[in-house]
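Visitor: coords below, sequence missing:
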């Protein structure tokens, strides 16, 4: 089952961008404003200390929620995702969703999310190089990064890719938890790299959350730079 906060945010998301009953869905091309809406939505969620976990067994949940909400937002955009990329908005949103979905399902099936696994993956949690351990280490690291007042939603995903590569190399193991390799002509369509290269990877600052973040850090004996 989803956590209460994720469910609340998902309901809010659908209420904001859901088509009006009886009105034909638009087929306009997706715009940068659609993507920016999702990023602001995500930044608000991950920047809210109510969604943070410090317990070592639950810390990873924040990153799982982050991926889940991003996928939900992309799936709910009121624009024609199949009509991308184009010169004004060069992201392939259909490919983006195809990249996210199997990773999210794998995290859920490793029992690393709040959701109940549909097809539980058996993995030795005591082995530091098991699939469970490798994925959890990266999820913990990324969850900590997202708690920083200066974390960026697009950077988090670039850091995720690097973490999984490095952890797999350190353990000298096959990345069974990764998505299948993209066709050669699509390898340069990584959405996060495109966002960064075009200068659209920006800090989304929410001053209303800053005070709550500081109070959370004080309660958990964390200094300002703990997650910087």
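Guide: Yep, it's here. Computed from a predicted structure; not experimentally measured. Residues are numbered from 1 along each chain as shown.
Visitor: Every contact and neighbour count from this point should use C-alpha atoms.
Guide: Noted.
Visitor: from the middle of its chain, how far away would the longest helix belonging to the chain be?
Guide: In the chain, ranked by residue count with DSSP state H as the criterion, the top helix is helix 153-171. Centre-to-centre, helix 153-171 and its host chain are 13 Å apart (C-alpha atoms, centre = their mean, to the nearest Å).
Visitor: Included below, for side-by-side comparison, is a second structure:
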């Protein structure tokens, strides 16, 4: 009886998944708009723990993609990748950042040679800080941040002789750019931009600090 019920349950789940529509560019745009709203808000910035912004940016992208109400197992509209595959690309980076303490400003839970500037800890930290600063720019594009991430991590790893893995083919962010979907969501009347000016003044930063 239990086996029969389990079989019925699996059939129901299969049809439930198969019945879902294809994930679209509009679905992805919803995530990019959400990420833009998060990263441009100074309430989410920090001068003491800069890496947190980039880590949270990546984690929120992961959560948004994971919760899209569409078929995660077929190619996204206009892209040669599924949501499941995309999530698989993001997950290792989050795990590494969390282990190094970059997501909450805590100590690393993995061994780090703090005297070695080429320790993977510093490679990850330097790029995370640079990407966090970029995301604070008024005109930052959330997909461009990820286009900058690959070369940053790759260059520093190569400079330090660390192993680096580049997945074959175009990244989903490159495809978004080629599809004309890597765009700026900007409204000059948004009061958040005055908050940015106030933040720069409060922290003694020049106007172009995050431009």
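Guide: Structure received. The shown structure was predicted, so the numbers you read here are calculated from the model rather than taken from an experiment.
Visitor: Which position in structure 2 pairs with residue 202 of structure 1?
Guide: Correspondence of residue 202 of structure 1 to structure 2, assessed by TM-score structural alignment: residue 183.
Visitor: For residue 160 of structure 2, see how far away the residue nearest to its match when sequence neighbours are not counted is.
Guide: Excluding its sequence neighbours, the residue lying closest to residue 183 of structure 2 (C-alpha to C-alpha, 6 or more residues apart in numbering) is residue 141, at 6.5 Å. Here the criterion is C-alpha to C-alpha, to the nearest Å. By it, residue 141 of structure 2 lies 29 Å from residue 160 of structure 2.
Visitor: of these two, who's got more company?
Guide: Between residue 141 of structure 2 and residue 160, counted using other C-alpha atoms under 10 Å, the more crowded position is residue 141 (22 against 14).
Visitor: what's downstream of the helix or strand containing residue 7 of structure 2, the next helix or strand?
Guide: Assigned by DSSP states H and E, residue 7 of structure 2 falls within helix 2-18. Counting by DSSP H and E, the element after helix 2-18 of structure 2 in chain order, helix or strand, is helix 25-39.
Visitor: could you point out which element follows that following helix?
Guide: Downstream of helix 25-39 of structure 2, the next assigned helix or strand under DSSP H and E is helix 51-66.
Visitor: equivalent range in structure 1 for the helix or strand following that next one?
Guide: Per DSSP H and E, helix 51-66 of structure 2 leads on to helix 83-100 as the next helix or strand towards the C-terminus. Mapping helix 83-100 of structure 2 onto structure 1 (TM-score structural alignment) gives residues 93-110.
Visitor: Tell me the buried residues in the matching stretch?
Guide: 93-97, 99, 103-110 (16 or more other C-alpha atoms under 10 Å).
Visitor: quick one: secondary structure of residue 199 of structure 2?
Guide: helix (DSSP: H, G, I helix; E, B strand; the rest coil).
Visitor: Just give the nearest non-adjacent residue to the equivalent of it over in structure 1, would you?
Guide: Using TM-score structural alignment, the partner of residue 199 of structure 2 in structure 1 is residue 216. Counting by C-alpha to C-alpha, 6+ apart, residue 216 of structure 1 lies nearest to residue 49, which is 6.6 Å off, once chain neighbours are set aside.
Visitor: need the contact list for the counterpart of the one you found in structure 2.
Guide: Alignment note (TM-score structural alignment): residue 49 of structure 1 maps to residue 42 of structure 2. Residue 42 of structure 2 sits next to 136, 192, 195, 196, 199 when contact means C-alpha atoms under 8 Å, 6 or more residues apart in numbering.
Visitor: who wins for neighbours among the residues you listed?
Guide: residue 136 (23 neighbours).
Visitor: hmm, back to that, dump the contacts of residue 42 of structure 2 to JSON lines, plus distance to residue 177 of structure 2.
Guide: Shown next, in JSON lines, are the contacts of residue 42 of structure 2 (distance: C-alpha to C-alpha, whole Å):
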{"residue": "136", "distance to residue 177 of structure 2": "20"}
{"residue": "192", "distance to residue 177 of structure 2": "26"}
{"residue": "195", "distance to residue 177 of structure 2": "29"}
{"residue": "196", "distance to residue 177 of structure 2": "27"}
{"residue": "199", "distance to residue 177 of structure 2": "31"}
